[in-house]
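[1] When you get a sec, could you give me coordinates for this:
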Amino acid sequence: MHSSKRMGHYPSLSSVKCFMVLVCISVFSSASLASEPRLTLDYYKSTCPTVFEIVRTEMECQVLSDPRNAALIVRLHFHDCFVQGCDGSVLLDDTINLEGEKKASPNVNSLKGYRIIDRIKNKLESECPGIVSCADILTIAARDAVILVGGPYWDVPVGRKDSKTASYGLALENLPAATEGLLSIISKFLYQGLSVTDMVALSGAHTIGMARCVNFRARIYGDFEATSGKNPLSNSYLSKLKSICPETGSGDNNVTAMDNVTPNLFDNSFYHTLLRGNGLLNSDQQMYSSLLGIETRKLVQKYAEDPVAFFNQFADSMVKMGNIVNSDSFVSGEVRKSCRFVNT
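    Model prediction:
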């Protein structure tokens, strides 16, 4: 299994400083590993051996009915893990005693798929009552969603607990925004223990995602022409986007695919879109076009040229993200009866 924390690449230092840094890292890593909750592949082997089969069967039905459901679940998982770790907090409804994350601006009009998780939870409660956490359900479902639209397989370590809390504030602070600058987004990934490589690979999930007009309006009426060049195909695509998303007035909730070539297939087409300068979101296109994106530009080129490299890194990065745990939940968390509410 993968650790939820990996050491990044450090710039060269003097020998004395380098020694001190390495000693600190060694001490920190040893302490972290000693106290860090462990997830395992066989956590439900004896208590709910059919868990993976049940999740897979339900996801097959959902993706068959609408391929876009795959992207909904992947996005839901991402938004969960970036706030308090992968603890199912994003699934909690507001109550008198709890302010959830669903109404935070990065989530309120962007996240769907809650009912899909509810359906899976209901089936698992019938089969294995009180055993499988909502956090694990969401993590497994995200993996299956990717596979069902052509993406890679990876083993999912399980054993998460559901949190009894949520954080509206952290949802505002931690989640990257579509209009955000490259360095700011990188810092948000680094804060989660995810590298620049993880960021570029995980952004590849946009190959099956949809975006709202309010999140790409500034891009298409801003520097889209500058990054895409004046060629007939790009001009035609831009005209189509402007018809979907008027510069003023209504239309904020109109949507279009972030990969306009193969929107329902998980492939590396998204990176080819960035090479053409046709990225729909400013945050995506900056990975290739920003003067500050020296490392990200090389990764975009690599994944555009080598789909196997993209698939392998995406799988590794999804495990790494899924292993961002809420340590408090391991101590005081629970297995919710309903993913929407804390147990009473």
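[2] switch to C-alpha atoms for all contacts and neighbour counts from now on
    Will do.
[3] where do the strands sit along the protein?
    210-212, 255-257 (DSSP state E).
[4] before we go on, could you also do this sequence so I can check it against the first one:
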Amino acid sequence: MQYTKSGPDPTIKDRIYNFNNTGGPDLTMSQWLLSKLKDKYRIYNFNKTGGPDPSMSPWLLAELKDKCPTISLIFDNTYPLDVKTPSLVDNSYFQEIKKGNGVLQIDQQIALGELTKNIVDDIVNDPDFYTKFGDAMVKLGRVEVLIDGQREVRKSCRVVNKKPFIFGGFN
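    The predicted model follows:
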């Protein structure tokens, strides 16, 4: 069965499919989705409506409008993805996305999506969060582990390093 991406922006279904191809479990996938891209369009022109994303809480919308005005000469307009405890590893990120305080659109897709809503609820209500988070990180450490000469430290994250030319040899 071939899977086709649903549009120019990956949906939660696209992301789950892509992650499952790495062999990761669903719980780890939800935590893996914490690394995402900027999403300024959610504040001012969600889905080309000229308004904000309706799934965002009014509190978060005001916070983000203050931090990311439409026109700004300030280039450090970063905002933590975990609005409650940005310096800690805990389940507050999941608590906040349930309240509509997901900074990125994918945050709200995780909280509201039929494929991930129950996972978010389980994480929020699980007293064993730290143990399971640790287990998830161990599992992530095993995903496509590269050994010996298979790995490299990239000079630019966007491209693979060029191999050096060796005169008279093949590389």
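[5] what's the TM-score here?
    For this chain pair, the superposition-based TM-score is 0.68 by TM-score structural alignment, normalised by the length of structure 2; 146 aligned residues with a C-alpha RMSD of 3.3 Å.
[6] and S338 of structure 1, which of the strands of structure 1 is closest to it?
    strand 210-212 (27.9 Å; C-alpha to C-alpha).
[7] Tell me the helices and strands packed up against that closest one.
    Applying 3 or more C-alpha pairs under 8 Å, 6 or more residues apart in numbering; DSSP states H and E, one finds that strand 210-212 of structure 1 makes contact with strand 255-257.
[8] what range in structure 2 does the strand it packs on sit on?
    The aligned range for strand 255-257 of structure 1 in structure 2 is 78-80, by TM-score structural alignment.
[9] Against T11 of structure 2, how distant is the counterpart of S187 of structure 1 in structure 2?
    Using TM-score structural alignment to pair residues, one finds that S187 of structure 1 aligns to Y17 in structure 2. Using C-alpha to C-alpha, to the nearest Å, we find Y17 of structure 2 at a distance of 10 Å from T11 of structure 2.
[10] next one: F46 of structure 2
    15 Å.
[11] about what we covered before: next one: the match of strand 255-257 of structure 1 to chain centre, how far?
    14 Å (C-alpha atoms, centre = their mean, to the nearest Å).
[12] I would like the residues contacting that stretch, please.
    Contacts with stretch 78-80 of structure 2, where a contact means C-alpha atoms under 8 Å, 6 or more residues apart in numbering, come from 64, 67, 86, 103.
[13] how about the nearest residue to the first one, chain neighbours excluded?
    Put plainly, it is L64 of structure 2. Excluding the flanking residues, the one nearest L64 of structure 2 by C-alpha to C-alpha, 6 or more residues apart in numbering is I43, at 7.2 Å.
[14] who are the neighbours in contact with the residue mapped onto that neighbour from structure 1?
    Structural alignment (TM-score structural alignment) places I43 of structure 2 against I220 in structure 1. When contacts are counted by C-alpha under 8 Å, 6+ apart, I220 of structure 1 touches 238, 241-242, 280.
[15] OK, contacts around the alignment partner in structure 1 of N118 of structure 2?
    Using TM-score structural alignment, the equivalent of N118 of structure 2 in structure 1 is K298. Counting by C-alpha under 8 Å, 6+ apart, K298 of structure 1 touches Y288.
[16] Any figure for the gap between K298 of structure 1 and H77 of structure 1?
    27 Å.
[17] Equivalent analysis for L148 of structure 1, please.
    16 Å.
[18] Same question for stretch 81-98 of structure 2: list its buried residues.
    When burial is assessed from 16 or more other C-alpha atoms under 10 Å, stretch 81-98 of structure 2 yields the following buried residues: 81-83, 90-98.
[19] next one: stretch 37-45 of structure 2
    40-44.
[20] Please apply the same query to stretch 63-70 of structure 2.
    64, 68.
[21] which other residues reach it?
    Contacts for stretch 63-70 of structure 2 (C-alpha under 8 Å, 6+ apart): 40, 43-44, 77-79.
[22] same deal with stretch 26-34 of structure 2?
    Residues contacting stretch 26-34 of structure 2 (C-alpha under 8 Å, 6+ apart): 16, 19-20, 81, 110, 116, 119-120, 133, 136-137, 139-140.
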